[in-house]
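Participant: Mind looking at a prediction? Sequence and model below.
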Amino acid sequence: MLNYNIQIKAFDGYVLNLSVIQIINYLSKNNIKVKGPIHLPTKKKRYTILRSPHVHKKSREQFQLYTHKILVVVYNVKDNLLQQMSIPSCVKLEINKRC
């Protein structure tokens, strides 16, 4: 039995919230103690691109990419139980062991 930190990341906040609810429901059905969800700061990545490749240097276009993150702490769980969860492909899970 081990303790884990599960960090869940997605570009879409709505899909992230649905996935977190799905994960917490799955873990609670298996009688696993869960702490969270703990919302972590959203990261903003900004890109500036020239609109014209040749002359108009001042004409630029800017894009932003937001990465939403949520942390869930799981206590006393078996290794194989976490890999049986099904989540959407646009959501990334990072599972780390706690001391």
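Facilitator: The structure has been received and is ready for your questions.
Participant: use CA for all of it now, contacts and neighbours both
Facilitator: Will do.
Participant: ok now the helix or strand hosting residue 35, how far from the chain's centre?
Facilitator: Using DSSP states H and E, residue 35 sits within strand 33-50. Taking CA atoms, centre = their mean, to the nearest Å, one finds the center of strand 33-50 at 8 Å from the center of the full chain.
Participant: likewise stretch 47-65?
Facilitator: Distance, stretch centre to chain centre, for stretch 47-65: 30 Å (CA atoms, centre = their mean).
Participant: Structure two is appended below for comparative analysis:
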Amino acid sequence: MRVFSAPEVLDSEEFLDVPDSDTTELLVLRLSTLGTMLTRWQSRKIRIKLRSYWVKLIEDSCKQIMDAARTTNAKTMGPVPLPTKKRIYCVLKSPHVHKDARFHFEIRTHQRLIDILHPTAQTIDSLMQLDLPAGVDVEVKL
């Protein structure tokens, strides 16, 4: 049996003769590498992260995404509510005097996470056809 390798490994030889005793060991190594590649391909998932200032919009968007994924028989996980980020802005009430008088404004950003496991081409097509509201930020990772 001949095993091909890079020239820098074999010192300018193009191939190496391997005895039959090492053949099974090499074959097991190749099959285990192929098995890990196959499990990586099968464990594909789409991770969708939604952000919005309004809870109702983000919940409606999650429902639309979950319905689209379930109609194509894809396994879904979520929506998982992530911690709400709260940004507080402090603004002076008066432009000249009264330094102690201030307004406090806050913006709350609500977040949800949805995982779609083993998506098919039909699943991706149905997700692309969705018309989500303008107040929802969608981030998709494969």
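Facilitator: Everything's here; your move. In this text the structure is predicted, and so the values were computed from the model without any measurement.
Participant: Any idea what the TM-score is?
Facilitator: Between these two chains, after superposing, the TM-score reads 0.88 (TM-score structural alignment, normalised by the length of structure 1); 97 aligned residues with a CA RMSD of 1.7 Å.
Participant: And the strand holding residue 35 of structure 1 against structure 2, how far off on average?
Facilitator: Strand 33-50 of structure 1, aligned to structure 2 and superposed, deviates on average by 0.6 Å (mean CA distance after the TM-score superposition for structure 1).
Participant: separation between the residue sitting furthest away from the middle of structure 2 and residue 105 of structure 2?
Facilitator: In structure 2, the greatest distance from the average C-alpha position (CA atoms, centre = their mean) is reached by residue 97, at 50.8 Å. Residue 97 of structure 2 sits 20 Å away from residue 105 of structure 2, going by CA to CA, to the nearest Å.
Participant: for residue 115 of structure 2, same thing?
Facilitator: 33 Å.
Participant: which of these two has more neighbours?
Facilitator: Shown here are residue 115 of structure 2 and residue 105; by other CA atoms under 10 Å, residue 115 has more neighbours (21 against 10).
Participant: What is the equivalent residue in structure 1 for that one?
Facilitator: Under the alignment by TM-score structural alignment, residue 115 of structure 2 pairs with residue 73 in structure 1.
Participant: again with residue 36 of structure 2
Facilitator: Counting by TM-score structural alignment, residue 36 of structure 2 has no partner.
Participant: that's a helix at residue 36 of structure 2, yeah?
Facilitator: Yes: counting by DSSP: H, G, I helix; E, B strand; the rest coil, residue 36 of structure 2 is part of a helix.
Participant: residue ranges of the strands in structure 1, please?
Facilitator: Secondary structure of structure 1 (DSSP state E): strands located at 2-10, 33-50, 60-77, 92-97.
Participant: a markdown table please, covering the ones you listed and showing distance to residue 27 of structure 1.
Facilitator: Below are those laid out as a markdown table (distance: least, CA to CA, whole Å):
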| stretch | distance to residue 27 of structure 1 |
| --- | --- |
| strand 2-10 | 12 |
| strand 33-50 | 7 |
| strand 60-77 | 8 |
| strand 92-97 | 14 |
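Participant: Pick the most deeply packed of the ones you listed.
Facilitator: Of all these, strand 2-10 has the most neighbours on average by mean count of other CA atoms under 10 Å, namely a mean of 19.
Participant: contacts for it?
Facilitator: Outside strand 2-10 of structure 1, the residues that touch it by CA atoms under 8 Å, 6 or more residues apart in numbering are 16, 20, 67-79, 90-99.
Participant: can you check stretch 17-32 of structure 1 too?
Facilitator: By CA under 8 Å, 6+ apart, stretch 17-32 of structure 1 touches 8, 33-34, 37, 70, 74-77, 85, 87-88, 91.
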